[in-house]
Every structure is written in structure tokens, then in C-alpha cells.
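Enquirer: the sequence and its predicted three-dimensional model are supplied below.
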Amino acid sequence: MGQSRPQPGDVIDGFRLDTLVHRGPMSTLWRVSRPGREGGAPLVMKIPSLAEGEDVSAIVGFELEQMILPRLSGPHVPRFVAAGDFDETPHLVMEWIEGESLQAILAREGKLAPERVAAIGVAAARALQDLHRQHVIHLDLKPANILLRPNGDVTFIDFGLSRHDELPDLLAEESDAPMGTSPYISPEQVLGVRTEPKSDHFALGAVLYELTTGRQPFGDPQRKAGMMRRLWRDPLPPRAIEPSCPPWLQEAILRCLAVEPARLYGSAAQLAFALSNPEQAPLGPNAAKLRQDGFWTVLRRRLRAPKRSDFQSRRVSADLDAAAIVVAAVDLAGGVDELAARVRVQAGRAVEGEPGARLACVTVLKTALLSLEETAGDQGRSAYVQRLVELKDWARELALPADKVSYHVLEAVDPAAALIDYVSKNQVDHLVLGARGSSALRRYLGSVSSEVVAKAPCTVTVVRLRAPDTGG
């Protein structure tokens, strides 16, 4: 294909090329503007490389990105503006993201403090959950493709290797060779599998490892044989390189990079939950590891290493449904009464059908407008600690494994607002809460349950007690 190299000042589809931002092997990025429409949001244009001898995957990937990006929305992806096909100059115009890539941050700082790594991990995992809910697996997460906005949000760019549930996978039709970036590519991607959302979890874990230690967990092998090693060989634990890495952060990172699929997080939201609640994170053997696994363990893994045929094609939504986050909001101000017991039954039913689901038990400790009510419990505990103990007692009958349940006391003036904020930040799938009987005060002020049902961005199950049968 003949294509003249674009120059500053050229106008393509009504967009003027102002500044060359980046020239890569597969495309160039330009800051662009629209003559006569000054003052609008800053834009960037992506133009694929179409010179003779270019990798055909650059063209196919560009076609994929043209199909996928218009279907995406929200703060975690660039806003689509316009696109042009191959009749003249193919291009993709999108929002310019104000922020800095993790690649630039790594180049400047080398490695980051654990608290900052965790904060970035939470933001990236929440962004990833949002992307997966839009039926897309990114499949090329790396520091260069993760932008950190000034407000702390994460935005992903470059969807040229991505897969959309509802679109043809042009890259898979072209080849079954590994596609991705060597240090971050998942084991199943090495085998040519492009249908696993957990591939993105693995890549994010590799990025968090690098942010923590300043090193890539598997190096940068350039041949498939070198990449195949991650099907059976675990990385050196982060704490062996960076002793300041706390056990809970190492647990999260190594769980993302686990060789055994059963050890992986069920969803990106579950990873975000673990990183944002480190005091609740159950610590397994990975948390204290300082060495890689021994010879015999690695040999057994190698002999049992999965093959491409072991992976079944499925939709992203199927993984999300099986890894739901369920919240049980229980009012314990008056102890465990009949309504609290009914909420427990419904919460148990919500998680028992999905082996990958986890339960967050939540109660709200109402605070005064100006100061926390520091009412002491029977044994001198603060109101907060007493309520936490009561919450754990309430959940004991569910008999859930420690890594499937957590406990949270929210201190708030407005219980409804606190619950809505909690389920929004933690990308909760299902909220179960009780509703007290009606009263004149509730009719006047409005009930917690009705406000939560109206505003919560998730499924809400309201548990009520049956009105007594008065006969007659």
C-alpha cells in the first residue's frame, strides 16, 4: 500500500495535524484540532503504519480498534470522536487523556511506595471491571497503555489486540500465535487463547509487580519458548526484592500471577476489593514467601501444563456472573433480631449458587453530626469494635471460608448515602438489606431501603418481615 507520511499542518477528514506525539512501529499519534471549531476538548488522532512490509497485524488490529472503541464509554477509555477507513488515510480520532502513563512514572521513579502501588492497583482493577462489563478483554495491558489521570482514575488506551464478545475476533482468525507484550502476556495468551478475562488480571499483576520492585516478573523473553516458562514457573516473590512490600500486597500480586487457575481472582472487582481492604485480606502461604517454588513443584506443573484445547471459549459476562460481589447490609443497632436473621438467609442464598462469589457483611454505625458516638460496650470496647464483633457473630452461621467473606462497619450520619457510596466504589453486583415496618416518621423522612433501591448501581434485594395475620 502506498501512503505518504503525514506532516504537520495536513488536514485529514477535517482534522488538522498539529503535533506529532508518538511514532511507533505500528502507528503514529498526533495532537489534532478542527479548524473553525477552536476551544473544544483536546483530541488525538491515531494513524496506522501501512508501508510495504509492515506486519499485517497492525492493519487488523487497527480495524479491531475502529470497531471496539465506539462501543465503549466511561472515564476508563478514551471517548471516540471519528474514524476513517482505508479508502484514503485510515485514522481514529479520540479524546486526548490528560494524565501520565505508568511507563513514564516508572521511568522517572523506578519503583513506588507500596501504598501508592495499591492505590493505582485499586483504580486499575476498577477500570478493568468496568471494561469487562462492556464485554471487552484488553489483552495488552502494560505500563504504556495505562494512563493515570490527575484525579487518580485510570484510563486504558490501545485496543488493537482486544477482543469484544459481540464482534468477530479478526486477530484470532488471522493467527493462533501469541499476541501481546512479552513481559505481561498471560500463560493462556502464549498458547494463543484470547477468550480469558483473567489474562487481563495476569497482566495487571505483572504491572503491579514492576511498580513494586522496579523489575518485570518474568523478564522480557523474545521467543515463545521463553514465554512458555510462565505456564509452570512462578516469579521471585516481590518481598525478596523489595522488603518494604507488605505481605497483603505480595499476596494480591502473586495471586494475579498464580500458575494454578484456581488461585486467580474471580474478577477484577475482587482484586480491587482486596487491595482497598488490606486489613481484611486473608493471607495465604504466598504472603510470606521469599523464594520461588522448588524443583519438584515446578516439575509437576510442567508435566501437567495446560494445552490450548483445555480452554473453552466463553463470554466475559459469564466470568463476571460467577464472581459476583454480594453485600449483606444488616442493622445491628438492636442486636440480631428476626429481620437480621432473614437478611442472613437471603445473603447465604445469593452466594451459595456461585462458587466464585464473595460476601461483604456491612453494618452502619450512625454518628452524630459533629462527633462520633463513643458509647462503650460491655467489655469496654468502643462502639465500632463492638459492632464489628456483633457483625462477625451474625455471619458465623453462614460458615463461609475466610477468603470468601469480609466485615465492614461504616461510620456515617446518613446510612443510605453510606451504603450507596460503598456499593458504587466497590463495584458490588448484589446488595441484600432489610426494611423495617412503616411508621409515620419513615413516611415523612423516607426509608433507607427505598433510597438505596432508587440510587444503588446494582441489583438490590429488600428483605421484609411478613405482617402478622390479624385474622378476621
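Expert: Now that the structure is in, tell me what you want to look at.
Enquirer: from here on, just use CA atoms for contacts and neighbour counts.
Expert: Noted.
Enquirer: and the longest helix seen in the chain, what other elements does it pack with?
Expert: Among the segments of the chain that qualify as a helix by DSSP state H, the longest is helix 114-133. Here helix 114-133 is seen to pack against strand 154-156, helix 198-213, helix 268-276, helix 316-322 when contacts are counted using 3 or more C-alpha pairs under 8 Å, 6 or more residues apart in numbering; DSSP states H and E.
Enquirer: another one to put next to it:
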Amino acid sequence: MRLRLSPGMVIDGFTLEEHLATGGMAQIWAVTRENDSTPLVMKFPMLIDSDDPLPIVCFETEQMIMPRLTGPHVPRFVATGPLEPQAYIVMERIPGVSLKARLEDVPLPWAEVVTIGAKVAHALHDLHRQHVIHLDVKPSNIMFRETGEAVLIDYGFARHEQLPDLLAEEFREPFGTTPYMAPEQVLEDRCDPRSDLFALGVMLYFFVTGERPFGTPKGGQIRRRLWQRPVPPRARNPDCPPWLQEIILRCLEVNPEDRYATAAQLALDLEHPDQVLLTERAERLERSGGVETFRRWLKARKAQPLENPNISSQLARAPILLVAIDLSPSAEDLAEAIKAMVQRILALESGARVACLNVLKTSRIAVDVLEDAEGRSLHVQRLIQLRHWGSTLDVPAERITYSVLEAPDPADALVDYARRNNVDHIVLGARASSALRRYLGSVSSQVVAQAPCSVTVVRTSKDRRMGEG
């Protein structure tokens, strides 16, 4: 540290108030600025050991990346200073403590773990959409706003795909926190956003079981994750539901292609457990046997990084596609036209996650009738119809889900679902125009006006002719 820091010192208009923490590569101080009531912190790199360039490179990386980040899932950037006379970064101070404080309470109730995981997955998806991979996801780098959003901090190991990767340029070694590092990071690949999903899987495993899936390895021990599977979570904690084990072990797959394609898809499963497709992962109670482990070891000896994926292209080839289906008998032609449109989209975006939805409209004030004349649940009947509609789509079972929403306003329900689940594209149908629709406004026009993503509205040739009349 070039300056001897102390309370009351003023640096470029910021007054040091309180020393908050000292980490391996930085000090954190609470600071104030005249005529600014925003709670702020100032981060100083640890430059005591001039023989170690890593703190400087990590600090320069964070200096480059933080000014480009926006939104509720990152600290708001305020200012930065050069290495001479004193390097620093000023950012907003997030109230409270990091998720590291919960480590003393592990294992946590699985329902709380799911809530934490979904919030972090949403934060990661927002970060990835800004062209950044964090590459050091762990409890101490996660905080929560008073409004509930997860905030990702510390971008010293991060990679921005549109900026120079200083760590990769200056060093030839893996970087990260060893218990949380993805296999590709071990192989010095810093280009895959799914590395952050592996780290989140490690965190979920630890919060559920109280144990880290790969321990705390040192040196060459970190390569063991390339071939050694972890003890299944349910073997350590029988209270862990099979669907949650399915999610965790999928995040921990060695090959990124076998994990979730995006953090948004992971969040969708965490928030809709009834939609999780269970595979043999969910039933595992033991680690792989010796023969299988040996085969995996032989394969790992030849392991090389995958062809470096582009963050944007990875997200683009794995969008979440919301398909709203009208299941009324009079809309059969429209449902087929929507199916044809979805198939065309899937031909271009083969990794898409498809969420098939139908809205069961309810009354705002009257008592709703949710059963037919024979006492059968309308909700269940609609769900069966949805599954029948989607069964002919060429989509793997783990990438298609079905939901029936009950709401008084179908357009609001669809837009809200799209916003909460990071939907990238909505496909829905529109019936022929009519005087009533022109007066009240159609569902499709409301969705187009309010949706947070792109929307494709499908009409049949018959409806188009009627609308032109």
C-alpha cells in the first residue's frame, strides 16, 4: 500500500471513515463525499509485495470491467484512481454482510438453499448478458440488497469478452478459488459462462450438505474434479429432494455441454421444481465405482479446453422461448400455426428452452368455477392438453415445460412470467379482428406493448382474411 491509510484521510475528495475489511488482495474502507449521501466504499489493492504482480493485474481488470456494469445485481461504480499516487475504486456500499456469514449455519434448510440459488442464478444471467463471466462465484462474493436481489462483487478474476483478458495474457495458470473452480478453469479456459454455473452448483451442494463436493484441494489435487464425481448430496443429507440433487449434479458435470446452457435456464428449474425432469442423477446415492472412475481418469488425461465459446453466442443459442397456447376448440387451427412457427424457431435455435403456457382466466370479483360439470379440474385438463400439444415438438424432455397460469388478465400474466423468468422470446396467437377486440384491446397487442423481450404474433390465413374484411 503506497499510503498509510487512516480515518479522516481525504483522497480525491473522498474521506476515509472506517476500515471494513482486509482480504487477500485488497482493503475495503467506508468513505463519504461532500454533498453526497450515498453510502460508499473505497477498495485499495494490496501492493505491499512488489514481486507479486497478481494484485495489480486483478485490480486493473476490475477497473476496466466495473464502469461497464449496470443494474441491481452489481455495485454501482462511482470513481477510480490510477496506480500513482494511490490506486482505488469507489462503489456503492451494499448494506449487510456477504453470504459468507451463512457458512456457520450449514447445512441450511433446502428450501432456503433453493431461494438463494435462484437469486444468484438471476444475477449471473444479468451479468452474462453484459458480456462478463465472474469466474470467482463463492459465498463471500455474494450480497443481497434490501429489496432481495443478489449482488455479485469482486471482479478481479472476471473476464469481459470485449476487453483484453489481462490474467490470460500475463499468466499461464488457473485462477479462481479452488473449491469452486470449474474443470475448464483448471485447464486454463476462462471463456465459458457455464463455469459460473459450476461454481453455483458447488455452493448449492455446500449449503445443502455442509461439505464441499471436492473438498479444499491444493496444487495438483484440483485436477481430480476432471474425473472424480462428488458424493451425491442425498447421501450426505437425506432431506435433499431428488429434484434438487438433479439440479446440483447437473451443474457439477465435468463437460460444460452437460450443464445448464444458461443461468436463466437454471433459475427456471430452481423456481419450478415440478417441471424438473429427473434422470439417474436424482437417484444416485453413491459415488462412481472404481472402474468407471478409472475410465473417467483416462479420459481426463487427454482433456483439453473446448473451443472457446462466445458469451453472447452461448446465450443466443440457448434462449428461453415462451409459447402461449389458446386451448379452446375454436382455436385449433391457430394452435397448429403456432406449432409451425415454434418449429421454425427451434430449427435456428436448437438449444432453446421451451415454456408452454396457457392462462386460465379468473374473475376479479366473482367466485370462479374451476371444475367442469363432471367435477374435473379445469387446471389439470388444460395441463394435459398442453402436454399433448407439445409432445410433437422435437425438443428433449429436459428442455420443455408446461404451466397453466390462473389470472384475471392473461396479458399481464404472460408479461409477468416473461419478466420473472428471463424469457427471450414470446410466441402467441392472435384471432381475427372484431369490434369488441378493437374496443378492449387484444391480448397479443397488450403483450407486444408490455413485453420485456421480442414477441412473435401468429395468425392463421383465415384470421388474416377476416381481419382484412
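Expert: Structure's in. What do you need? All of these numbers come straight from a predicted model, not from anything done at the bench.
Enquirer: hmm, back to that, right, and the helices and strands packed on helix 114-133 of structure 1 - which one's nearest residue 364 of structure 1?
Expert: With distances scored as C-alpha to C-alpha, the stretch of those nearest to residue 364 of structure 1 is helix 268-276 (18.4 Å).
Enquirer: mean per-residue distance, that closest one versus structure 2.
Expert: Taken against structure 2, helix 268-276 of structure 1 registers an average deviation of 0.6 Å after superposition, with mean C-alpha distance after the TM-score superposition for structure 1.
Enquirer: so what does residue 258 of structure 1 match up with in structure 2?
Expert: With the correspondence set by TM-score structural alignment, residue 258 of structure 1 lines up against residue 253 in structure 2.
Enquirer: tell me the secondary structure for its match?
Expert: Assigned by DSSP: H, G, I helix; E, B strand; the rest coil, the conformation of residue 253 of structure 2 is coil.
Enquirer: neighbours of it, just the number please.
Expert: The local packing count at residue 253 of structure 2 equals 21, with neighbours defined by other C-alpha atoms under 10 Å.
Enquirer: what of residue 23 of structure 2?
Expert: With neighbours defined by other C-alpha under 10 Å, the count for residue 23 of structure 2 comes to 9.
Enquirer: how near is it to residue 72 of structure 2?
Expert: When C-alpha to C-alpha, to the nearest Å is applied, the distance between residue 23 of structure 2 and residue 72 of structure 2 equals 24 Å.
Enquirer: quick one on the thing from earlier: now mean neighbour count and distance to residue 188 of structure 1 too, for the helices and strands packed on helix 114-133 of structure 1, in CSV please.
Expert: Formatted as CSV, the entries for those read as follows, by neighbours: other C-alpha atoms under 10 Å; distance: least, C-alpha to C-alpha, whole Å:
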stretch, mean neighbour count, distance to residue 188 of structure 1
strand 154-156, 25, 21
helix 198-213, 26, 7
helix 268-276, 25, 17
helix 316-322, 17, 15
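Enquirer: re the thing from before, and whichever helix or strand comes after the longest helix of structure 1, what does it pack onto?
Expert: With elements assigned by DSSP states H and E, the helix or strand that comes after helix 114-133 of structure 1 is strand 136-137. Other helices and strands packing on strand 136-137 of structure 1, by 3+ C-alpha pairs under 8 Å, 6+ apart, are strand 163-164.
Enquirer: and the helices in the stretch 51-200 of structure 1?
Expert: Counting by DSSP state H, counting those that start in this stretch, the segments of the stretch 51-200 of structure 1 that form helices are 56-68, 102-109, 114-133, 170-174, 187-190, 198-213.
Enquirer: which of these is buried the deepest?
Expert: Stretch with highest mean neighbour count among those: helix 198-213 (a mean of 26; mean count of other C-alpha atoms under 10 Å).
Enquirer: that helix versus helix 268-276: what angle between them?
Expert: With axes from the mean of the first three to the mean of the last three C-alpha atoms, to 10 degrees applied, the angle from helix 198-213 of structure 1 to helix 268-276 works out at 20 degrees.
Enquirer: in structure 2, what range does helix 198-213 of structure 1 match?
Expert: Equivalent residues of helix 198-213 of structure 1 are located at 194-209 in structure 2, counting by TM-score structural alignment.
Enquirer: same question for stretch 380-395 of structure 1.
Expert: Residue span in structure 2 matched to stretch 380-395 of structure 1, by TM-score structural alignment: 375-390.
Enquirer: now that stretch: buried residues?
Expert: 379, 382, 383, 385, 386, 389, 390 (16 or more other C-alpha atoms under 10 Å).
Enquirer: can you list the residues that contact that stretch?
Expert: With C-alpha atoms under 8 Å, 6 or more residues apart in numbering as the test, stretch 375-390 of structure 2 has contacts from 325, 327, 356, 357, 358, 360, 370, 371, 372, 402, 403, 404.
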